[in-house]
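Asker: task: produce atomic coordinates for the following.
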Amino acid sequence: MSPTETKMKKLIAGNWKMNGSLAANEALVKAMLEGLQGAEPAADMALCAPAPYLAQLQSLLQGSPIAWGAQDVSAHEQGAYTGEVSVAMLKEFGCRYAIVGHSERRQYHGETDEVVAAKAQRALAAGVTPIVCVGETLAQREAGETEAVVKRQLAAAIHTVGHCITEIVVAYEPVWAIGTGKTATPEMAQAVHAVLRAQLAAATTHPKRVHILYGGSMNAANAASLLAQPDIDGGLIGGASLKAADFLQIVASAR
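Answerer: As a prediction, this is how the structure comes out:
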């Protein structure tokens, strides 16, 4: 880090997945905001909600310390793509972030590395920060393919967005640790984050400007040990982001 660069705050981003209701969302967000009153959050914060609730988040979070974002974005600008949501639409609802390439999108919707990279590029072009997810399955880890898999996935984004690579966020999410209650040890997670950081260093002179989040069942109990690792710059939080106290505890662990 050069003398002119300040240390980045960590980023704690919640991914609600396909959960929520108008009433539950309002109660959850209000509890989070109440928990933050009178204190500067230890980390940058964001909540990524299903598309129908983005207007609600815009209303609830405008002017607060919590940013908001979407769980996906179309690789297309506009047109006959039924069911797709464009980045221009997300911008109208104040979204700062868009998750792209989550393992569930890759697994259930057949998204390829190239599609994920195209979505990242589309988001960046409109000023929305893509959270580019990478990660290996249990079978790939057991076969010793973890490094090759995550490097291939990140390489597609690097190739597509080029010099804008420092404007993305990367999330490492070992597929075997998502929603299972299993988590990589801090040392296991750090090892993969270090690989990703080295790959970014080969692509830009400012690899430390890129947040690399850990996204494998981070919770209130394990957050501090994971966030203490040198290349873990935050978390992409699933289930724990649906509980205000847990999410705020994770944020507090980022000090």
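
Asker: drop to CA atoms for contacts and neighbour counts, all remaining ones
Answerer: Noted.

Asker: give me the three-state assignment for the nearest residue in space to I237 that is not next to it in sequence.
Answerer: Among residues not flanking I237 along the chain, G14 sits closest, at 4.6 Å (Cα to Cα, 6 or more residues apart in numbering). Secondary structure, DSSP: H, G, I helix; E, B strand; the rest coil: G14 is strand.

Asker: likewise for M188?
Answerer: Per three-state DSSP, M188 ends up helix.

Asker: what about P174, distance to A245?
Answerer: 25 Å (Cα to Cα, to the nearest Å).

Asker: neighbour count winner among those two?
Answerer: P174 (27 against 16; other Cα atoms under 10 Å).

Asker: who's in contact with that one?
Answerer: V134, G135, E136, T137, L138, A184, G215, G216 (Cα atoms under 8 Å, 6 or more residues apart in numbering).

Asker: nearest residue to it in space, please, no chain neighbours.
Answerer: P174 sits nearest to G135 (Cα to Cα, 6+ apart), 4.6 Å away.

Asker: wait, that neighbour sits on S103?
Answerer: Yes. Between G135 and S103 there is a contact at 7.3 Å, judged by Cα atoms under 8 Å.

Asker: list residues touching both of these two?
Answerer: The contact sets of G135 and S103 overlap at E173, V175 (Cα under 8 Å, 6+ apart).

Asker: next, the structure of the following sequence, for comparison with the previous one:
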Amino acid sequence: MYFDLPTTLSYVRGVLQLDGDAWNSRIDLFIIPDFVSLAECGRILEPSSIMLGAQDTFSEDKGAYTGEVSPLVLRQAGATIVEIGHAERRAMFGETDETVANKAGAAARNGLVPLVCIGEKTHHSVASAAVGAAIQECTPQVASVLAAVPDDTDIILAYEPVWAIGAKEPADADHVVNVTTELRKLAAGRKGTTRIVYGGSAGPGTFAKIADSVDGLFLGRFAHDIHNLKAVIQEVGRASSV
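Answerer: Just a heads-up that it's a prediction; the model follows:
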């Protein structure tokens, strides 16, 4: 809710200008605007390779659920990805692992790729303790989602340590590598593709340090400036082509 409608549409048109210029064919880019602007953003992005995502969904396709947003309608509006279980949703609206898993299942049955936000709340000063605590807290978040979607469903796990969201610096690279390496093991053997992206104050220089364990970045306010977004995309493109 940082952008109003005109600002959102202007931003999306600006990102569209980067298509085919700022990144190569090995880079996938998605934008996740608010619900009201979703359909118009889809029309703007239609001629491009940029994917459209939604910020949330409901666990049912149809029914007496006033104010909720159907995953069926999101798909019809042009979304291909849906973000689920962001730390703000969990903290402000009481979403649980069960809630998130049900939404992931609904997204999958409607042909949407669930982008599931996971992350630990507490940060320990001792590195080994921090990694262990993160794995312990994130494992049920991942396991519940994997149990709720078909084995051949493509999913994206957005690892965002809650304590790193809005911080001055992203989580330490060793921490991210150690945690995501272990979490990836939970999805070993799945038929569907499981990608892991890192979020939490991500910016220039972040990806190169963690590229061995993650597939990309999940940018927040930093990417509101298209010049920042372009710089990070180019960094990821260079690292991905090595």
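
Asker: could you get me the TM-score between them?
Answerer: Remark: TM-score between the superposed chains equals 0.88 [TM-score structural alignment, normalised by the length of the second structure]; 232 aligned residues with a Cα RMSD of 2.0 Å.

Asker: top of the contacts of P174 of the first structure by neighbour count?
Answerer: Among the contacts of P174 of the first structure, the one with the most neighbours (other Cα under 10 Å) is G215, at 30 neighbours.

Asker: show me where the second structure has strands.
Answerer: Shown for the second structure, the strands assigned by DSSP state E span residues 30-31, 51-54, 81-84, 113-118, 155-159, 194-199, 216-218.

Asker: dump these to JSON lines, plus distance to G63 of the second structure.
Answerer: Compiled in JSON lines, these are given as follows (distance: least, Cα to Cα, whole Å):
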{"stretch": "strand 30-31", "distance to G63 of the second structure": "28"}
{"stretch": "strand 51-54", "distance to G63 of the second structure": "20"}
{"stretch": "strand 81-84", "distance to G63 of the second structure": "20"}
{"stretch": "strand 113-118", "distance to G63 of the second structure": "21"}
{"stretch": "strand 155-159", "distance to G63 of the second structure": "26"}
{"stretch": "strand 194-199", "distance to G63 of the second structure": "31"}
{"stretch": "strand 216-218", "distance to G63 of the second structure": "32"}
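
Asker: now do the residue of the first structure positioned farthest from its centre against D233 of the first structure, distance only.
Answerer: Largest separation from the mean C-alpha position in the first structure: A80, at 28.2 Å (Cα atoms, centre = their mean). According to Cα to Cα, A80 of the first structure stands 38 Å off from D233 of the first structure.

Asker: the closest residue to A201 of the first structure other than its chain neighbours: neighbour count?
Answerer: Nearest non-adjacent residue to A201 of the first structure, counting by Cα to Cα, 6+ apart: P207, 4.9 Å away. Close neighbours of P207 of the first structure, defined as other Cα under 10 Å, add up to 19.

Asker: let me see the contact set for V150 of the first structure.
Answerer: Applying Cα under 8 Å, 6+ apart, one finds that V150 of the first structure lies in contact with V134, G135, E136, L196.

Asker: which residues does the last one contact?
Answerer: Listed by Cα under 8 Å, 6+ apart, the contact set of L196 of the first structure reads V150, K151, L154.

Asker: the third one too?
Answerer: If a contact means Cα under 8 Å, 6+ apart, then E136 of the first structure has E145, T146, V149, V150, E173, P174, V175, W176 as its contacts.

Asker: do A244 of the first structure as well
Answerer: With contacts defined as Cα under 8 Å, 6+ apart, the neighbours of A244 of the first structure are L28, V29, A31, M32.

Asker: one more time with 7 Å, if that's ok
Answerer: When the contact criterion is Cα atoms under 7 Å, 6 or more residues apart in numbering, the partners of A244 of the first structure are L28, A31, M32.

Asker: turn those residues into CSV, including neighbour count.
Answerer: Output for these, formatted as CSV (neighbours: other Cα atoms under 10 Å):
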residue, neighbour count
L28, 16
A31, 15
M32, 19
